[in-house]
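> Coordinates only, no sequence provided:
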């Protein structure tokens, strides 16, 4: 197809503003699916997406639409809305020339609306504002249009009003896409350059690579080369998503589709790579993508040690499908062999864990999550740490730096005081307040990332009765008075329970942690001491008393010496158990560290 009849665009918005529903309607109106096939969240094919009602993976789809006697091919990408999956959005924008910015007709411009709009502006895309949910019984359309103009700086007169649920205004939306979004550039006769923007593993067909053709033409059967990994393959099948995988004979400039080569080695294909022809190779690869920075880490260990290799294979396949996830092997005295996994945020971590347990059927023990820290040692060396167990002795540390995030809240003006108090309690540094209307305000703070990731979003929703939203961006590391909090169980250091905390909250966190552990660790036949320590100083202690058996139950009446003899015998046995007994720590105990952080 000629490039002038192709339009590539992303659908971007805040969470729950109707991106996936609009995508479903575009498929229906173009005839890509029939009314019988139509269902809500058609493109959200992961179980976890359907259960939670959110998009986790961006999905690319090609549809044909007849307009003024010409057939146009519209390639669109339905993107996630949550801040943890912003990397998916940025990758999608790099493969497009335009974007539909969807705004809820009642909620208006929210934190992620602003973040996604700025990302599209930075990518130099043509942005079409779309006000969705105009069929709601209560709307604020005029105020929302004003917000689009004042907050984001887009011309609100060009905004299209639609109801994705009722199918109202969808044709106007498609017409605006054809008229306003520029056609892709690219010479079909030039050497092939195709950007790998995603991939997944199919157990029967191997790695399925998703590409956007930038220059040249890719044909079925071509001998292709991945420029970064230097692997050479045959394009056994090429095709497009309509919305299911549909084979075709060729892909030209501006088109997005997939390549199946039969490659079974997951590591030979990476997101951001450039695909070219082996015979007539392109001179330079495409710029690709900036590597995502994982900010939240946790340990993942198989419950059954025999599943270690299975877990490694599944993590490799997961990292192929999700380039923002990383893992390296690690060992723990308490948990055995496992992996240290990196994520973009807490929701990202929960999604990966659920997918591993459901899709791969691997039983996991997950340690409490923590953020990445930066240490400046007295030797002058600067090191990054993602595991609290690796923190060296305090005598070697000159500066202990924690990641700082710039947080933007959009909330009702009546809740400003409560949110400012919440930020102050979490060591936040106030930046500014802007009023977006008579009853809405934008509040900016700089906060330690560790104080945000656990439950900041939940607390914000609670304070603002669901009307507050937040977006954050990590801006760097800052020196702070941090200490390593060790947890000892029966005198033994449990590395998997170690955490980094601010000195001002260390005693409270220590007490809360050992208290939670006491509730989760079952009684043994000997006394178990739980201690929280900073260096050599114990700051909190709880004791789990021994499980007692009534050994004198069979003695009734008679001389007291018989009872004393039995009790002494029991005491000796308990002493021996205490010396050699091993404490069993259940999975819930490792996550109780997180609960203790929330309580604190």
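Now that the structure is in, tell me what you want to look at. Fair warning: this is a prediction, and the values are worked out from it, not measured in the lab.
> Please count neighbours and contacts with C-alpha atoms only from this point.
Noted.
> where exactly do the helices run in this structure?
Along the chain, the segments classed as helices by DSSP state H run 19-30, 47-52, 86-94, 111-122, 141-147, 170-180, 308-321, 346-359, 416-425, 449-453, 456-463, 506-520, 560-580, 587-599.
> Between the ones you listed, which one is closest to residue 228.
Closest to residue 228 of those is helix 308-321 (CA to CA; 15.2 Å).
> outside of the closest one, which residues touch it?
By CA atoms under 8 Å, 6 or more residues apart in numbering, the residues outside helix 308-321 that reach it are 198-201, 266-267, 269-271, 301-302, 325-327, 337-338, 352, 356, 360, 362.
> ok, 7 Å please
The contact list for helix 308-321 (CA atoms under 7 Å, 6 or more residues apart in numbering) reads 198, 199, 200, 201, 266, 302, 325, 326, 338, 360, 362.
> one more structure, for comparison:
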């Protein structure tokens, strides 16, 4: 065990984690030149297209140190975007050390700080690395000062590297061996392993990834999942190279996989403890924090018959992404579907893309909203994740909405723009401090509702991309939240309902009605689009009917003859309106998401 090192790479999005991981694998000959490509650990097409890491990936590296000894390094590459911080927390739970990567051209950013605090909470050994030192705009001394101020290390502790050019890679590998402690644990004790990930393989069932803290796992052992209390036989165990590499046994300190032929997704829970049936561990491992979804949206199949197939796909997707939560939901407009909880808007977009690409499911996504807490006049507390769960105004005593603490790091010249944006989103400025002369940290308390839609995009455009943003929840606070319904000819379309702050409701309603007027096709009858809060109509648009020229056959003649025909047509349209159905195209549901464009 003294020759094993478990570490991960943490950084802000786009600071070069995946590129550095590529160089570490290449310089240790873990993968051959033929297998080498950019972002080699990112195996989803989506990750390559967007240039981001979505899932943590583990791989074992064999490294020969300058002291002549062979070491086994288990690397877990982590995502950088704030929406995937749950993946980071899982990776940290399986490691003893972390490479803190900072881009020499951008310096320390919001996600760098929040990931660093996560690592410190897990008592990891931190190795600071400045990446991209070969770029023209590299500010090496300035970034060194920022790191020293942040973690209080000595200047000689900071490693300089370039993932793209392969500079400083040997120094990083040597530092991993010298500074990160070897894992502690007793190979003879009862088996105690932490499950940190799982993937679904259509031929072999569910493959579970774990980190063994104590004990030894052999092929053919009968294993038990403590939380779900299910028992299976270990058909295959092994370690994670670029592909799965079978072994006879996996010992304490190792990161490995197990295949048991499990087919049911509900039986594997990420964060669970894996032990042996005949000699179980007396205590469960304290897993990572429970996932807290921030944004809720409904996902419905386009064809109602595809519901069962969608349910299977959601099960398989949840295996691969433990931060996705969902429950059944029915909607009058869209039929059966799921109410899903996501960690943020990017997470929601990725899930939708993955359903379409990996499972060929075309889905309709409803308006995203956050979870509120309501108190009825009887004093009952209810959780409101969906506009349809909101009680009538007469029965509702008060409503509380989730607040977040937002941390924005930017250049001083953009402070004004950020202030205007955040205060306009009902934000409260808590603190403003200069990290260096060219970096300002602004801390706001803001309602989650306001940042769900387009806050991140607006922040980027207001600061020309020079602001980094990170947030964490700080609880619920009382707020004046109302339910806004959209009516088409007096009928509510529940999929377009939204929970919104009263001050913003009228403006939002007006925009939504205008957008729907553009998107709905004209029918044979007039359509009234209304936005209502309770019984009060706050906005209205009218789509006029398609009119057939019934007077065409009257050549000249008396006007009363034409009037009579037009009146007759009017009666018919009135009748048609009472029984007619308004078709709502899928674009209408998506349009709500892009209202402020």
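Cool, the structure landed. These figures come from a predicted structure and were not determined experimentally.
> what's the offset of stretch 214-222 of the second structure from the middle of its chain?
Distance of stretch 214-222 of the second structure from its chain centroid, counting by CA atoms, centre = their mean, to the nearest Å, is 34 Å.
> Please disregard the earlier target; I meant stretch 203-212 of the first structure.
Worked out by CA atoms, centre = their mean, stretch 203-212 of the first structure lies 22 Å from the chain centre.
> go on, stretch 57-69 of the second structure?
How far stretch 57-69 of the second structure lies from its chain's middle: 32 Å, per CA atoms, centre = their mean.
> circling back: turn the helices of the first structure into a markdown table, columns for mean neighbour count and distance to residue 13 of the first structure.
As requested, the helices of the first structure are exported to a markdown table (neighbours: other CA atoms under 10 Å; distance: least, CA to CA, whole Å):
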| stretch | mean neighbour count | distance to residue 13 of the first structure |
| --- | --- | --- |
| helix 19-30 | 22 | 7 |
| helix 47-52 | 13 | 17 |
| helix 86-94 | 22 | 10 |
| helix 111-122 | 20 | 5 |
| helix 141-147 | 18 | 14 |
| helix 170-180 | 16 | 15 |
| helix 308-321 | 18 | 22 |
| helix 346-359 | 16 | 18 |
| helix 416-425 | 15 | 24 |
| helix 449-453 | 21 | 21 |
| helix 456-463 | 15 | 18 |
| helix 506-520 | 21 | 38 |
| helix 560-580 | 13 | 58 |
| helix 587-599 | 19 | 30 |
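> Relative to residue 487 of the first structure, tell me which of those wins on proximity.
Nearest to residue 487 of the first structure among the helices of the first structure is helix 506-520; the distance by CA to CA comes to 7.9 Å.
> can you pull the contacts of the most centrally placed residue in the second structure?
Nearest residue to the geometric centre of the second structure (CA atoms, centre = their mean): residue 347, 2.8 Å. Listed by CA under 7 Å, 6+ apart, the contact partners of residue 347 of the second structure are residue 83.
> and what of residue 407 of the first structure?
By CA under 7 Å, 6+ apart, the residues touching residue 407 of the first structure are 444, 445, 446, 447, 470, 471, 472, 473.
> Return the distance of it relative to residue 241 of the first structure.
37 Å (CA to CA, to the nearest Å).
> How about residue 277 of the first structure?
Taking CA to CA, one finds residue 277 of the first structure at 23 Å from residue 241 of the first structure.
> Those two: which is more packed in?
More neighbours surround residue 277 than the other of residue 277 of the first structure and residue 241, with 23 against 18 (other CA atoms under 10 Å).
> how near is the closest residue to residue 140 of the first structure other than its chain neighbours to residue 480 of the first structure?
Spatial nearest neighbour of residue 140 of the first structure, chain neighbours left out: residue 106 (5.2 Å); criterion: CA to CA, 6 or more residues apart in numbering. Plainly put, residue 106 of the first structure is 41 Å away from residue 480 of the first structure if you go by CA to CA.
> Which of the two has more residues huddled nearby?
The neighbour count for residue 106 of the first structure versus residue 480, taken as other CA under 10 Å, is higher for residue 106 (19 against 14).
> Now do the contacts for the more buried one.
Applying CA under 7 Å, 6+ apart to residue 106 of the first structure gives the contacts 138, 139, 140.
> Can I get these in CSV including neighbour count and distance to residue 491 of the first structure?
Listed next are those as CSV, based on neighbours: other CA atoms under 10 Å; distance: CA to CA, whole Å:
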residue, neighbour count, distance to residue 491 of the first structure
138, 10, 61
139, 16, 62
140, 15, 62
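> Tabulate the residues you listed (JSON lines), appending distance to residue 149 of the first structure.
Formatted as JSON lines, the contacts of residue 106 of the first structure follow (distance: CA to CA, whole Å):
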{"residue": "138", "distance to residue 149 of the first structure": "21"}
{"residue": "139", "distance to residue 149 of the first structure": "18"}
{"residue": "140", "distance to residue 149 of the first structure": "14"}
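> Of the residues you listed, which are reproduced in the second structure?
Here is what carries over to the second structure from these, by both residues aligned by TM-score structural alignment, their matches' CA atoms under 7 Å: 138, 139, 140.
> you'd agree the last one is up against residue 105?
Yes. Counting by CA atoms under 7 Å, residue 140 of the first structure sits close enough to residue 105 to count as a contact (5.9 Å).
> To residue 219 of the first structure, which of the helices of the first structure lies closest?
Across those, closest to residue 219 of the first structure is helix 86-94 (CA to CA), at 23.4 Å.
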